[in-house]
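Enquirer: the sequence isn't on hand, but the structure is:
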């Protein structure tokens, strides 16, 4: 029987790849996005697309009200890096705005969507949040937001564990073929990111999709409260 998979930020990039992976596996997939592009992506993938700004409470509430049934897997993919957009903050007001933007995009989106769908999550399901290697070097608002996401996820795992719902974070390093860097990744920086890995290659969107699929599978039912690093060894743990 097909499961219901909800993926925020599913209209492009890694979210789109994850949606495609689940759709090809025969699951019932619902993707969200902030613009009408979500409907174009949904039509291309043969999934359901709903416009929703996951950082806006009213928008998330309206989205959640459309669910009459349950959700088996929630993938909180919505995010972005405001550090890469616009000039360097020139005042405390600008700095606060940048931090608030990144916190809203990378932490609040997951918190609001999970809270809104919490009563819809079926026992034995999974919540998968997408973090970043940047959380390990959290001197920026983006890194700090992703670090907060990991901490919140660990606490959520303890709350949902009694209903056999797992909660994990997938933390990618450099992933090629996305628009994450907004055209600001230089050839020199790209070479540095690849050189930092042990396998000397960039990550690929399908690497992320494969790990998300595994964490949502019956094979990962005793993995919860974890941050799973996907970076080719650029950041290692013990």
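Expert: Perfect, I can see it now. All values reported here derive from a predicted model rather than from experimental measurement.
Enquirer: contacts and neighbour counts: CA atoms only from here.
Expert: OK.
Enquirer: measure the residue nearest the centre of the chain to residue 91 for me?
Expert: When CA atoms, centre = their mean is applied to the chain, the residue found nearest the centroid is residue 77 (2.3 Å). According to CA to CA, to the nearest Å, residue 77 stands 30 Å off from residue 91.
Enquirer: next one: residue 99
Expert: In terms of CA to CA, residue 99 sits 12 Å off from residue 91.
Enquirer: same drill for these two, tell me which one is more crowded.
Expert: Remark: of residue 99 and residue 91, residue 99 carries more neighbours, 19 against 9, as counted by other CA atoms under 10 Å.
Enquirer: just to be sure, the more buried one is in a helix?
Expert: Yes: under DSSP: H, G, I helix; E, B strand; the rest coil, residue 99 falls within a helix.
Enquirer: second structure follows, compare the two:
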């Protein structure tokens, strides 16, 4: 058993920065051919690809709005054409809080944006890769959820938290459904991961300091902390693991 992913094609959604970029780099360093999906940040995605190539890996950047089912399907088709074989490793990392909005101010549009980017994207990108995984004899899907799924999130994040809780339930259901096809499905639930656009945008310095004080390991997490778990979940080292959610939060939430 090893982390050797040589020859496998991996698709990481929302991979132009932060956690997604770290996961893409980790998979490429272990031999996978990586598709770096991005929405708007073309320059950042190309930088991620170039970094992988400079370290001896193979990668391409492909733009798609994975919150739209049609674009999710096209993304997978382009990914398969890029390397001439099916996607065998999928990391559904794309997700967003979008904006902190109290429930009494909730609009249908905001609700849909949150649910689409966090849950719908995982559902339809997974749907698109499954036929290829079956043809290849199996594969691995990793969904990114959040500690917010357990604690309800911060102010104005109730729908975000609900969408991430739905990702956990979806992971379990899909794992049961696809086990017979040799497709394993697991989730990662990050806690407070620093050096990400999420906290740079939505978390104040005071809230950041207070949160770290409550983390038993005494520090913010890093994107690389999450990437290491993703690498484990798509490797042979987790061959008997499916339907599980791994908490990566330094002890701030323990099940």
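Expert: Received the coordinates, thanks. On a predicted model such as this, the values are computed, not experimentally measured, just so you know.
Enquirer: residue 135 of the second structure versus the counterpart of the residue nearest to the centre of the first structure in the second structure, what's the distance?
Expert: Taking TM-score structural alignment, the alignment pairs residue 77 of the first structure with residue 93 from the second structure. Residue 93 of the second structure sits 24 Å away from residue 135 of the second structure, going by CA to CA.
Enquirer: and residue 96 of the second structure, by the same measure?
Expert: 32 Å.
Enquirer: between those two, which is the more surrounded one?
Expert: residue 96 (16 against 12).
Enquirer: my guess is the more buried one meets residue 118, correct?
Expert: Yes: with contacts counted by CA atoms under 8 Å, residue 96 of the second structure reaches residue 118, the gap being 6.7 Å.
Enquirer: reduced to three states, what does the aligned partner of residue 50 of the second structure in the first structure come out as?
Expert: Matched across to the first structure, residue 50 of the second structure falls on residue 43, judged by TM-score structural alignment. Three-state call for residue 43 of the first structure (three-state DSSP): helix.
Enquirer: now residue 43 of the first structure: closest residue in space, sequence neighbours ignored.
Expert: residue 49 (7.8 Å; CA to CA, 6 or more residues apart in numbering).
Enquirer: the one you found -> the second structure?
Expert: Applying TM-score structural alignment, one finds that residue 49 of the first structure aligns to residue 61 in the second structure.
Enquirer: that match contacts residue 49, doesn't it?
Expert: Yes: when contacts are counted by CA under 8 Å, residue 61 of the second structure is listed as touching residue 49 (6.6 Å).
Enquirer: overlap in contacts of these two?
Expert: Residues touching both residue 61 of the second structure and residue 49 (CA atoms under 8 Å, 6 or more residues apart in numbering) are residue 36.
Enquirer: hang on, isn't residue 111 of the second structure packed against residue 158?
Expert: No: under the criterion of CA under 8 Å, residue 111 of the second structure is not in contact with residue 158, lying 10.1 Å apart.
Enquirer: top helix in the first structure by residue count?
Expert: Using DSSP state H to define each element, the first structure has its longest helix at helix 141-160.
Enquirer: which part of the second structure matches that helix?
Expert: Helix 141-160 of the first structure lines up with residues 159-178 of the second structure when matched by TM-score structural alignment.
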